[in-house]
Each structure stands twice: as structure tokens, then as C-alpha cells.
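Q: return a 3D structure for these sequence lines:
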Amino acid sequence: MCIKIISMFAETAVHAGTGSDIGAVELPHQRERATGIPTIHGSGIKGALRDAARRCLSNSLVVSLFGSAPPQAPGGAQLDPGGLAFSDARLLLFPCRTIGPIFAWVTSPYLLARVQRDALSAGLQCPDVEFFKPSDSEAYVTTTSDFGAQVFIEEFSFTKRADSRVDKWAQFISGHVLPGDGLPSYEFWRNHVVKSLVVVSDSNLRDFVTYGTEVVTRVRLDPRKKTVVEGALWTEEYLPQDTLMYCVVVEALRAGQQVAEAREAEQKPPLGQLSTVIESMPVIQFGGKESIGRGFIRLRFL
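A: Prediction:
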């Protein structure tokens, strides 16, 4: 079984919605049930990549990678499974307001432990995470960070703990996860992570991702009166731009036969075909609100 990781860098704010909710936000973003950490469901990732693949691959290849299109009604045509399986998107770095750098990229031991586990499964080497045990009043930063004696994130102040081992994670993310190859326009972000990476406790991270997302109030106007239509006032939650996530892609069990067939036909196996799609269309729209510029994410095959 072959496993690969795709990094997902939000170039614009993202709204992967869950539908209406009875909370303070009518249209919230998708979140993990146990942790409350923002995510994008694997079905949404698969659908967006499938739509992109239609533009550069034949229909037969699209079906072999992603399976048959869903039936229009229950009891429809026989469905063929695809050769690829997609995980939900997993958060790695969350942008927060700060004093010093233009913004701080915040993570936690739990998020780093997840990416370490997934990277090792994919055959990638990454730094160790065992030493990260910040208290709720501490923030680990790199030795070359732009923070002062205290680290200010949102409305909170933390005791600064500069540690060279944080440098290793910053270099790993800069060199292997952020968009980079052949993209001089991303030089700022690759340098910025070295200056602004902050590791806080898991409980603090949960608070930041709960209260640090963008909540936008929107209205619908009467085209003639230019006044708000009665009842057309609602709030939407967005994952902020510059959020860094990733997802895991696995060649499904039936992909073994596809790999063998691809070798016989001198074609790329399923993951190779997906890599071709991402290389030809590195920026893909995920989630809703496409017509107002939301959800554009740059992908990178690790």
C-alpha cells in the first residue's frame, strides 16, 4: 500500500460548511468532532480533485482514480470504486494576530505529532516532537524569531522559550511542506515560518482555532430598493488565509491491480496520475463561496 501526503496552503479564506447550525454562527466551518479543530472532509477534497482531473485526464482515467460519479437517485447504476482514498484535511499551522511578525503561525504538540506519524507512514523523515511540552503560559519559538521578550498572540501573553529544536520543525515545514519548488513568489512564506513559528499547548491551540477563525456577517439586498431583504441576514465562518493543512492519500486495495496494469501499459500508477493533475493545476478551489473568491488552495505533493 502506497501512502502520500498533499500539503494544502490556503491562498484565500476557506468555507467548507456543515450547513446551518443553532449556534452563534449560522454557517460554521467543518470541525473534528472530538477536538473541535477545523478540517475539510475527505469527500470534499476528493470531489474538488475529481473536478480538476476532468480537465486534464480522460474520463476512463478519472473513473479509475476517483470511482464512478455518484448516482442521481437511490438504486442507480452500478458504481465502480476508485483507486485512491483521501483522508480529511489535517491542520498544521494556524495564522494568528501577534506583535512582532505580521502574523504568527501557531501549532501544538498534538498537531506536530499527527504530521510526524503521517510523514513516517509516507516514508518522510521529520523532526522529533517528544520534547514539546509547553505549559499554558509558555510559547516555544525558533532561535531567530522576530518576537520580543514576551510572545503576544491575539489577546494573550506567553513566556518566550527559544529552542533550536523548533528551528528543525521550521526548516522542515519551509523546505518540504510549504509551496516552494520553482516558486520565488513563496520565498516570503518560506522565510516567514522560520521567524514566526510558535508552539503552544494543545489547550491554547484549541482556543485559538475556536475563536480565531473569520466570522463574516452577510446580507442580501433588494436589487431595486437597495435595502436588506427581510430575513436575509446571516453569518459565515471562514478558515483564514495562510492556513496550512495537509491530507493523506492512499492507493486503495484495488489500486494494486491498476498499478500492474499501468506498468504493462507504460502509464503512471494512480498516485502518479494524481501528481500530474496537481502539477498542471496546483491551485484548486475547495468548499463553497467560489464566486466571491473563497477556497483557493495551493497543493504540493510531498
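
Q: from here on, contacts and neighbour counts on C-alpha atoms
A: Noted.

Q: okay, now the residue lying closest to Thr18 once chain neighbours are set aside: neighbour count?
A: With CA to CA, 6 or more residues apart in numbering as the criterion, Thr18 has its nearest non-adjacent residue at 5.5 Å, and that residue is Gln30. Neighbour count of Gln30, defined by other CA atoms under 10 Å: 20.

Q: just list what the longest strand belonging to the chain packs against, helices and strands only.
A: Scanning the chain for the strand with the most residues, using DSSP state E, yields strand 228-238. Using 3 or more CA pairs under 8 Å, 6 or more residues apart in numbering; DSSP states H and E as the contact criterion, the secondary-structure elements in contact with strand 228-238 are strand 214-221.

Q: strands along the chain, start to end?
A: Counting by DSSP E, the chain forms strands over residues 3-10, 84-86, 90-96, 104-107, 138-141, 150-153, 156-162, 197-199, 214-221, 228-238, 244-251, 283-285, 296-301, given from the N-terminal end onward.

Q: closest to Ala53 out of those strands?
A: strand 283-285 (10.6 Å; CA to CA).

Q: list the helices and strands that closest one packs on?
A: Counting by 3+ CA pairs under 8 Å, 6+ apart, the elements that strand 283-285 packs against turn out to be helix 42-53, strand 296-301.

Q: of all those, which lies closest to Phe103?
A: Nearest to Phe103, of all the helices and strands packed on strand 283-285, is strand 296-301, at 19.0 Å by CA to CA.

Q: this one as well, want them side by side:
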Amino acid sequence: MSDYELKTYYAIALDPIHVGAGGARLERVDLPIIREPGTNLPKIPGTSLSGPARAYTAMHPKINRYRWIDDEGKESSCAGRGGEGGENHCGKVNPACPVCVPYGFSKGSGHSMQGLAQFFDAQILLFPVASLAGTVWITSPMVLEGLGLNSEFQAPDDGFYPLGEHLKNKEKLNFGWLMLPKGEGEGDLTNFPVPEKIKQRTVLVSDKLFPKIVNSNLEVRTSVSIDPATGTAEEGALFTYEAIPRGTILRFDVIYNSGKYFRVGEQELKTEDGGDVGTQWVKAQVEKGLKLFEILGIGGMGTRGMGRLKVLNLEKGDC
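A: Next up, the predicted model:
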């Protein structure tokens, strides 16, 4: 049994997703989403994945640790931060709590541990854009690098290269407001684990064009606060916010660590049947939470039609 396992997850946005940059800014929208500083591409931070995953694992009917009474009659809540100092987390390691052990807990000196699941930022892989040929998905060589697709990707500097058969006969194609000619390129998405219809409508653009097209085609919504006294729009309360659009394909990594080297209060980490806490056990608990992303969502504006994210490559039987 390996001491750790790296798994790459692929997900599709079922709704627009808004993970705010924190506060209003002087930009084209009042509430922008968070971006990668080096590329200016929108992303979903690992914290915005691990937090909901923890809560949803705790809510899972097979676990039921969102708010529960332990054998000693003490009320605990293993979701969230667990109170001001983590005192509401149960922190049980033998048998291991399926929430506290994968995601970590802190109950003061000598009784805390980091989570055995390490979450990393979700990056955009394929981005949907409206065109005269219908919806197309764009990507770039840098975005696809390191996915193990056994293919070299090359894109024309100022054009597009169709990766799917559906767009092979298009000599020109618009991506929102930007019209580009077809150019010479290289690439193959055969081994890419996303729906076939999306792969057939995917095109490759250069690394310099990809951020420009993405940031020009984000969803932007306008909202207004309502004055409860009049039931009409409140003066000066109009605001705009942006979101990653529905249909975007993202990837994120999670590293699952074995618990066999960990000790908490001189106790070893053991499962309910007395076995070691291995990577497969940790992954099974986390994927119970990831499954609920497609129902309960992540990020902000969840009551305004945003947030649902479907993870495409969960292991069957664990969720």
C-alpha cells in the first residue's frame, strides 16, 4: 500500500461559479472573481474546494457528522471550523472520524492534526465560448501541459486549430467578438476524460490569446438591493459580479496521504474494523463530499443560481 496517492479530478460547471476575490474593486465589475496572478486566468482556490467537501462529507447519510451526539452524550460538529478553537470537532482517531481525519482538526495542544487530504487549486482546462457555429470550447498548450495525454500540442500564434472533427471544415471562427482564421497546429484529445461532444467542439488557441478570450467571455450579472419599505430598487445599491460560465471544464488535484505514520495523543489512526487508515479509506471519505458538489454547489451566490460543479471521475461505489 502506497503512503500517498495523487489523483487528478476533472469537473464541469453545471452553473456559473463565483469565488470572489474579496471585496469590491475598481474594475469592470464590482465583485470580481479570484485569478491566478501569473496568467490572469480565473481559478477556484483549494480552500474553496476543501471547505465545502468537508461539510458535505459530514452531511453524507452514511457518515452523519454534521451535528451529532457521541457515545459520551457530547454534541459535536465535525463540519466547518468546529467552533472558535475547534472544540466542537470530535477529533477521534481510533476509530478514525471520517471527517476530522481526512480534513484535519485542532482541539488544542497535543490533540490536533493536519488533514490527510491535500487540496490544490482548480484550473480552467476547456472554456465555452459562443460562436456562429454554436458553442465551442477553447484551450491552449500551456493549459493542457502535464495532463499525460500522450500528445504534443501546438497552436497557431493568431488563429485556432480544431481538435475535434466537428469544426475541421471551418476556415474562420468567431470567439465572442474575436474572429480568428484556422491555422496549422497539432494535438489529440482522445484520452481526455471529458464528454465526447465537448471534445468534438474543442479548439486550440495560443497561450497569449487564451486569457484574453476567457476574460472577455466570463458571465457578468447585475443585481440590486431591494428597499423592504417600498419593494423597489434601493438608491445606489446596484452592483455587478462575474462568474466562470456554465459548461467550463476544470481540473484539480488532491493528494491522499496514509495515516500510518501519524500519532495523536499517543494513539494510532485506525479504522472501525481495526485496520490502518490508508489512502483508499481517506479517498473514499473525501469523494462522498465531492459527489455533493453537483447538488449543493461551491462558492458564493448559491441562492442565486450559481455554484453546482459535477466531478466527472469519481470512483464508483465510494459515493
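
Q: TM-score for the pair, please.
A: Superposed pair, TM-score by TM-score structural alignment, normalised by the length of the first structure: 0.79. Supporting alignment: 270 aligned residues with a CA RMSD of 2.9 Å.

Q: rewinding a little: where in the second structure does the longest strand of the first structure fall?
A: Counting by TM-score structural alignment, strand 228-238 of the first structure pairs with residues 233-243 of the second structure.

Q: check the offset of the matching stretch from the chain's centre.
A: Averaging C-alpha positions (CA atoms, centre = their mean, to the nearest Å) puts stretch 233-243 of the second structure 26 Å from its chain's average.

Q: so what's the residue mapped onto Pro42 of the second structure from the first structure up against?
A: Taking TM-score structural alignment as the criterion, the aligned counterpart of Pro42 of the second structure in the first structure is Pro38. When contacts are counted by CA atoms under 8 Å, 6 or more residues apart in numbering, Pro38 of the first structure is found next to His29, Gln30, Arg31, Glu32, Arg90, Leu91, Val209, Leu239.

Q: please name the nearest non-neighbouring residue to Lys268 of the first structure.
A: Using CA to CA, 6+ apart and skipping residues adjacent in sequence, the residue nearest Lys268 of the first structure is Ala262, 5.9 Å away.

Q: give the closest residue to the residue nearest the centre of the first structure in space, chain neighbours not counted.
A: For the first structure, the residue whose C-alpha lies nearest the mean C-alpha position (CA atoms, centre = their mean) is Met245; its distance is 2.6 Å. Nearest residue to Met245 of the first structure in three dimensions, chain neighbours excluded: Leu91, at 4.4 Å (CA to CA, 6+ apart).

Q: burial count for the corresponding residue of the second structure for that neighbour?
A: With TM-score structural alignment as the matching criterion, the partner of Leu91 of the first structure in the second structure is Ile124. A count of nearby residues for Ile124 of the second structure, using other CA under 10 Å, gives 23.

Q: do Val62 of the first structure as well
A: By the other CA under 10 Å criterion, the neighbourhood of Val62 of the first structure contains 25 residues.

Q: for it, give me its contacts.
A: Neighbour list for Val62 of the first structure: Arg50, Ala53, Arg54 [criterion: CA under 8 Å, 6+ apart].

Q: surely the second one meets Val277?
A: Yes - here Ala53 of the first structure lies in contact with Val277, judged by CA atoms under 8 Å, at a distance of 5.8 Å.

Q: which one of these two is surrounded by more residues?
A: Neighbour totals were compared for Ala53 of the first structure and Val277, and Ala53 leads with 24 against 19 (other CA under 10 Å).

Q: contacts only, for that one.
A: By CA under 8 Å, 6+ apart, the contact list for Ala53 of the first structure reads Val62, Leu274, Val277.

Q: so where in the first structure does stretch 211-224 of the second structure end up aligned?
A: Against the first structure, the aligned range for stretch 211-224 of the second structure is residues 206-219 (TM-score structural alignment).

Q: buried ones in the matching stretch?
A: If you call a residue buried by 16 or more other CA atoms under 10 Å, then stretch 206-219 of the first structure has these buried ones: Arg206, Phe208, Val209, Gly212, Thr213, Glu214, Val215.

Q: same check on stretch 267-279 of the first structure?
A: Within stretch 267-279 of the first structure, judged by 16+ other CA under 10 Å, the buried ones are Lys268, Pro269, Pro270, Leu271, Gln273, Leu274, Ser275, Thr276, Val277, Ile278.
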